[in-house]
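> sequence first, then the predicted structure, then my questions.
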Amino acid sequence: MHATIIGGGRIGRGFVASLLKRNHVEITFFDTDQELVKNFEQYSSYTVHVLGNEKENTIINEYKINHINNSQAWADELTKTDIIFTAVGGKNLTSLGKIIGKNYQQALSREDVPSFILVTCENWMTPAEDLQQAIETQLADAEKYIFQRHVDITQAVIRASGTSAPNGEQTINPLDTWVQDYWALPVDGKRLQNHQKPNLQYFEFRDDFGEMLAQKIYTNNTSVALVAYLGYLKGINYVADAANDSDIEPILELGYEEINQALIYSLGVSEESQLEFSRVAEAKYKDYSIVDEVIRIGRDPIRKLASDDRLIGPANMAMDAGVNPKAISLATAAAIYFDYPKDPSSVELKRIRETQGIDAVLEEVCGISKESTLANLIKESILELKEHQWIKGEA
């Protein structure tokens, strides 16, 4: 079996590659970063380290690497790959889809008809739909017909973390990466119409995939945002330190209660499923072996404060369920004051807040009325954080 991984970051070359290697699958990487491509070419192997369980480390070797714009490499790859995994970030799916679509069209012009499964591994609400739409913009109607009958596009939920080296760890090989000790990749099995489910250990092609992507985003992303933004205000550098902080931990516990009730009501997921999501998420963010910076989690707060994203989205769901989203409102208040100076989004958010006021942030960034119940909860939370001196320098 041959697999393609598009995106050589921590999830692509780390988590996904380690699962494939354990299945003895041949791997070819594609990436946009020329320096990363050179590192792949220079080093014949690298290690995927398992945090807290080094005996499970995986050596990745005998791979191939290509730049994303190498059309000849795409010509070869599309004819031999059985399954493609994307790990490029949801906002890059449109540009990636156009590249795949263009190369698929060129394959058809050579009278090749590539047939494969394409699995998105993105932290995104509708990755499969977005990628398929972008691919098909490059295809004529007849080509779309062929594509839809030979390619299945489905989506996975990434529940494992990929991190940088633990503190004090010496990194000799720049490709080495560290992943959480977690060994499952749930994939939406119902989206496979043209192919059988691959027989791969650790890859769970589930017919009951359902709302797992939404559950993941509104459980994991919401709770880690709460930890990161509150931790940033307290001057805490790492996620695990913040999640275990005596002031933040009770807010996090309340946050999971709000999230659970919101998602059970709004998504119609089972209580058992949602509680399991919360348990796994909480254990992950409290795990000191997983080294992740609150600044990395907090970056791009304008996007993360949008009306359908990880804070405002579940806050509204909670209110629909009759739940007062106190903890999520505190997290949102903290996010509004995330002012990391090296992040352009944070700088712009600070500018809006300081020149136009909190109401402008709530309406322009969060997409909620300044007079709404949720807006008032967030403003009350801002006052509370100021009273506790978590927000400093303002009356």
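Noted; the coordinates are in hand.
> from here on, contacts and neighbour counts on C-alpha atoms
OK.
> what are the ranges of the strands in the stretch 101-250 of the chain?
For the stretch 101-250 of the chain, strands defined by DSSP state E, counting those that start in this stretch occupy the ranges 116-120, 151-155, 162-163, 177-179, 185-188, 203-206.
> looking at those, which is nearest to residue 249?
Closest to residue 249 of the strands of the stretch 101-250 of the chain, according to Cα to Cα: strand 162-163, at 22.3 Å.
> ok, residues contacting that closest one?
The contact list for strand 162-163 (Cα atoms under 8 Å, 6 or more residues apart in numbering) reads 10-11, 14-15, 177-180, 290-292.
> hmm, try it at 6 Å
Strand 162-163 is contacted from outside by 10-11, 178-179, using Cα atoms under 6 Å, 6 or more residues apart in numbering.
> which of the residues you listed count as buried?
By neighbour count, with 16 or more other Cα atoms under 10 Å, these hold 10-11, 178-179 as buried.
> need the max-distance pair from those.
Largest separation among these by Cα to Cα: 11 and 178, giving 9.5 Å.
> now do the contacts for the closest residue to residue 286 other than its chain neighbours.
Nearest residue to residue 286 in three dimensions, chain neighbours excluded: residue 240, at 4.6 Å (Cα to Cα, 6 or more residues apart in numbering). Residue 240 sits next to 285-288 when contact means Cα under 6 Å, 6+ apart.
> and residue 114, how far from residue 283?
The spacing between residue 114 and residue 283, counted by Cα to Cα, to the nearest Å, is 42 Å.
> quick one: which of these two has more around it?
Counted by other Cα atoms under 10 Å, residue 114 and residue 283 do not tie: residue 114 has more neighbours, with 20 against 12.
> ok, that one - contacts?
By Cα under 6 Å, 6+ apart, the contact list for residue 114 reads 78-79.
> what helices and strands are in contact with the helix ranked longest in the chain?
Counting residues, the longest helix found in the chain (DSSP state H) is helix 248-266. In terms of contacts (3 or more Cα pairs under 6 Å, 6 or more residues apart in numbering; DSSP states H and E), helix 248-266 is not packed against any helix or strand.
> what comes up buried for the next helix or strand after it?
As assigned by DSSP states H and E, the chain's next helix or strand after helix 248-266 is helix 271-285. Neighbour-count burial for helix 271-285, counted by 16+ other Cα under 10 Å, picks out 274-275, 277-278, 281-282, 284-285.
> from residue 233, how far out is residue 377?
Counting by Cα to Cα, the gap from residue 377 to residue 233 is 19 Å.
> excluding chain neighbours, what is closest to the spatially most central residue of the chain?
By Cα atoms, centre = their mean, the chain has its centre lying nearest to residue 123, at 2.6 Å. Spatial nearest neighbour of residue 123, chain neighbours left out: residue 90 (6.2 Å); criterion: Cα to Cα, 6+ apart.
> structure two is appended below for comparative analysis:
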Amino acid sequence: MIFFTYRIRCDAWYKVIAILAVLGRASVIVVFTARTYAVYGQNRYILAYLIALGLATVITDTMHVPGQKCHDSTKTPVGVLLRSLLTIVFETSSALLITIRTIKAFKAYGPLGTKKSNILYLIFEEGLTYFCIISIFTIATFVLKLRAPPGFFQDILNAFTLPLSGILTARFILHLKVWKEKESFKMTGRDEEGNDYHPHEHIDPQSSHLPRPPPAMLHISSHNEVSTLAGETNFRKYSHASPSSPQSVSDSSTLVSSPWTQQDSEFGDDPMVSMAKAEKFDKHGSGAGSSFWMDESAPVTSGGRRGSEGQRGEKPIALQFGAGNIGRGFIGAVLSQAGFHVVFADVQEPIVNEINKNGQYDLHILEGRPKIETVKDISAVLSTNLQAFEDIAKGQLTIITTAVGPNILPRLAKPIAQIIRTRMAENRGPINIVACENAQRASHVLRDAVDQELSDQEREYARDNIGYAVCSVDRIVPPYDTENLLDVGVEPFYEWIVDANSLKKTDPDVQIPGMKATDNLDAYVQRKLFTLNTGHAITAFLGALPSAQPSAASSKSSLSLLSMTSASSSGRSTPTGAKIPSHPTILEAINSNAIRDIVSQALHESGEALIRKHGFTKEQHEEYISKILARFANPNMQDEVARVGREPLRKLKKGDRFLGPIEMCREMGLPRDALLIGVASALLFNPKRRTKSRTSSRGSLTVLAAQRPVINGRPQMLAAPVWEEEWEWEEEEADEQAKAVYEMIAEKGVVGVLRELTAWEEDDEDLKKVVRAYETLFKEGIDGVAGYFQGLKN
């Protein structure tokens, strides 16, 4: 009787265990189905196949539960065998489908070794690991059940599959969390100017030897449904009605915006943020009264003309490659305001889907009281979809712009070549292409890449009908947290200047109020690069210096660079690792008197060379410098020095923001000591990465008046809630290239690295000054900055 009662209770509990096992397997099937469905872009056929197979597995698994008993039978039930077989088929199908899609993506985007930080690689790696480990157990269990009666080994192997499944799933989630945290810092790869950030690709802005573009990864079907690497997204037709007065902004304000891929901060810059005011260019500090303007009284048209809006048939189309911060907040915004329907092309499918879903986003102007503009009449396509570009080319396309980063620019050659071929076949009129990248003559680099994709006849057509206009673009776009994926925050200042001589007359010839043309573009390109970018980088590099080393207390001194005559004998002082910045944000750094003085001195040094070379008046350039320093000190913009300063090697290239103005000063015999300090601080740049552990609000726009500033006895409205933030510093370096610089110094010494970067001789006075500055800043950290400035003033 006791044995009988035990057997009943055992059988009941065994059924409970079997039910839990069914639920566990069902959850695994759901995860596998969702993952495969997502990778295939919500393909309904894939979903139907996996659901059918999964349901069959779960149903078969459920049917054998009532027959579960503690005691072993002499024969494995057919239902159990069928369940095992269906499980194997399901897991193998899912693994094969993901492997096929992943391999296709890897072939399209280049060598596997360069894609290990990609989310698709992570899914592939973790999925393959899961499949291989679990399959060993499930297949072994199935084989044993076929060849032998039920026994201990089959049961133990089968029992292991569920906990292993949980462990491997948890492992994937943890790895996904780590990947997300890294990507949130990298901003999907965008540098401090907002360009796409690719730490393994370093390209000279003046070089035409750039990576070839990847082959197309997707196609558009005849019913206008885009099939992508990850699946299908709706594709809007571009035959728009021609409204008499197209609106780009929902607000009554003159501000407008549009999207790109998400970029970082300054433009020339994550690769997608910007928005432009339809106000006079002079109002934003563009150098009013300068003799370089062709005509400041009227905006540039898409064909380079002023004053005429051009005839309107269908609504004109502007194609913007890159839906990041600069693309959305600046370039696309200006084009949207001009009356274009802006089509954003981007590789980030979530952003493409969000643009097509919402058709608008908000632009937050980071100045004073809260100011929000809504940008409308936008759509998006994946930038690998050649068929989509063919359809766009057949419409009223008049201008193509880019904001993807100089490293990615050559990859646009295939789609642009497809557009040119289509327009040639359709006998369409001219279009203009303006590469808005933080690199010199980026449009010419793009032109050379496109020419390689064209036949001789197509190149001849392009010479007559495609205008490649070089430009200078400027807007700081810091990281900005919003609930909406598309919303961006930007500073109020912007500047977009194009080479008037390269623009073709288009039809329709649409006014673009935010774009200004000049016959002397080089002056404005260098002014922006050697002032804004130089100042931004020095601020970041000096702010990233750590506090003084403990051993430095006895060696502090006010050393004058002007009196340095010999380099440090060691030249190999190498910091032991990443350091916590003394001033984590640009705002904190520029508010330090010592740092601000050095930055201001550097901008006046480069400014004197710019004035002599390009004919700017002293008053004009002084005003320009003052506005830039004020932009850095904007209290509404919290930009980290770790982000603004990243990729120091790129910033130390010849002709870039440091060596460019230094060489100009050398040629003209002008002082350049603050610029040399900037070079030294760039070599020491290696801040730790930090993550936000907690953010809380102490107020809002409408409450807690006691926390607001009081003027004339009345609390003032704040631009934003008062935030309390807590940060955690990680041991990991914030920038891979900064780590590479340290490794170079450890191997070659400071002198060797400087000679490689500058081509200066070892006894060059400028090289000696940089080495001496490096040694002092290395020993004293941020405390050494003030001493140097005292020396500069003596």
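Alright, I've got the coordinates. All values derive from a computational prediction rather than experimental measurement.
> list the buried residues in the longest helix of structure 1.
Buried, per 16+ other Cα under 10 Å, within helix 248-266 of structure 1: 248, 251-253, 255-265.
> what of stretch 512-529 of structure 2?
For stretch 512-529 of structure 2, a neighbour-count test (16+ other Cα under 10 Å) marks 512-518, 520-529 as buried.
> next one: stretch 135-153 of structure 2
Buried residues in stretch 135-153 of structure 2, counted by 16+ other Cα under 10 Å: 135, 137-142, 144-145, 150.
> next: stretch 119-127 of structure 1.
119-125, 127.
> please identify which two of these are farthest apart in space.
119 and 125 (14.1 Å).
> neighbours around the residue mapped onto residue 175 of structure 1 from structure 2, how many?
Counting by TM-score structural alignment, residue 175 of structure 1 corresponds to residue 486 in structure 2. If you count neighbours by other Cα under 10 Å, residue 486 of structure 2 ends up with 27.
> so who does residue 486 of structure 2 touch?
Residue 486 of structure 2 makes contact with residue 361, according to Cα under 6 Å, 6+ apart.
> for residue 115 of structure 1, what are its contacts?
150-151.
> what separation do you get for it and residue 107 of structure 1?
11 Å.
> again, but for residue 275 of structure 1
Distance check for residue 275 of structure 1 against residue 107 of structure 1: by Cα to Cα, it reads 46 Å.
> with residue 201 of structure 1 instead?
31 Å.
> which of the buried ones among the contacts of strand 162-163 of structure 1 sits closest to residue 37 of structure 1?
residue 10 (14.1 Å).
> could I get the contacting residues of the closest one?
residue 162.
> now do the SS call for residue 389 of structure 2.
helix (DSSP: H, G, I helix; E, B strand; the rest coil).
> in structure 1, what residue corresponds to it?
Match for residue 389 of structure 2 (TM-score structural alignment): residue 74.
> again, but for residue 739 of structure 2
Per TM-score structural alignment, residue 739 of structure 2 is aligned with residue 347.
> so where does its match fall, helix or strand?
helix 344-356.
> which residues touch that helix?
Residues from elsewhere that reach helix 344-356 of structure 1, judged by Cα under 6 Å, 6+ apart: 300, 339-340.
> rewinding a little: for the match of residue 739 of structure 2, give its distance to residue 361 of structure 1.
Distance, residue 347 of structure 1 to residue 361 of structure 1, by Cα to Cα: 13 Å.
> these two: which has the busier surroundings?
residue 361 (22 against 18).
> map that one across to structure 2 for me.
So residue 361 of structure 1 corresponds to residue 753, using TM-score structural alignment.
> nearest residue to its match in space, please, no chain neighbours.
Using Cα to Cα, 6+ apart, the closest residue to residue 753 of structure 2 is residue 745 (6.2 Å).
> now do the contacts for the aligned residue in structure 2 for residue 156 of structure 1.
Using TM-score structural alignment, the equivalent of residue 156 of structure 1 in structure 2 is residue 471. Shown in contact with residue 471 of structure 2 (Cα under 6 Å, 6+ apart): 497-498.
> so residue 135 of structure 1 sits against residue 98, correct?
Yes - under the criterion of Cα atoms under 6 Å, residue 135 of structure 1 makes contact with residue 98 at 5.1 Å.
> who's more crowded, those two?
Taking other Cα under 10 Å, residue 135 of structure 1 and residue 98 do not tie; residue 135 has more neighbours (24 against 20).
> residues touching that one, list them.
Residue 135 of structure 1 touches 97-98, 101, counting by Cα under 6 Å, 6+ apart.
> how about residue 183 of structure 1?
Contact analysis of residue 183 of structure 1 by Cα under 6 Å, 6+ apart lists residue 202.
> try 10 Å this time
Residue 183 of structure 1 makes contact with 15-16, 18-19, 159-160, 201-203, according to Cα atoms under 10 Å, 6 or more residues apart in numbering.
> out of the residues you listed, which are inside helices?
Short answer: the contacts of residue 183 of structure 1 in helices (DSSP H) are 18-19.
> closest one of the contacts of residue 183 of structure 1 to residue 57 of structure 1?
Using Cα to Cα, the contacts of residue 183 of structure 1 come closest to residue 57 of structure 1 at residue 18, 8.5 Å.
> that closest one reaches residue 176, doesn't it?
No - with contacts counted by Cα atoms under 10 Å, residue 18 of structure 1 stays clear of residue 176, the gap being 11.7 Å.
> re the thing from before, now the common contact residues for residue 347 and residue 361 of structure 1.
Jointly contacting residue 347 of structure 1 and residue 361 under the rule Cα under 10 Å, 6+ apart are 302, 353.
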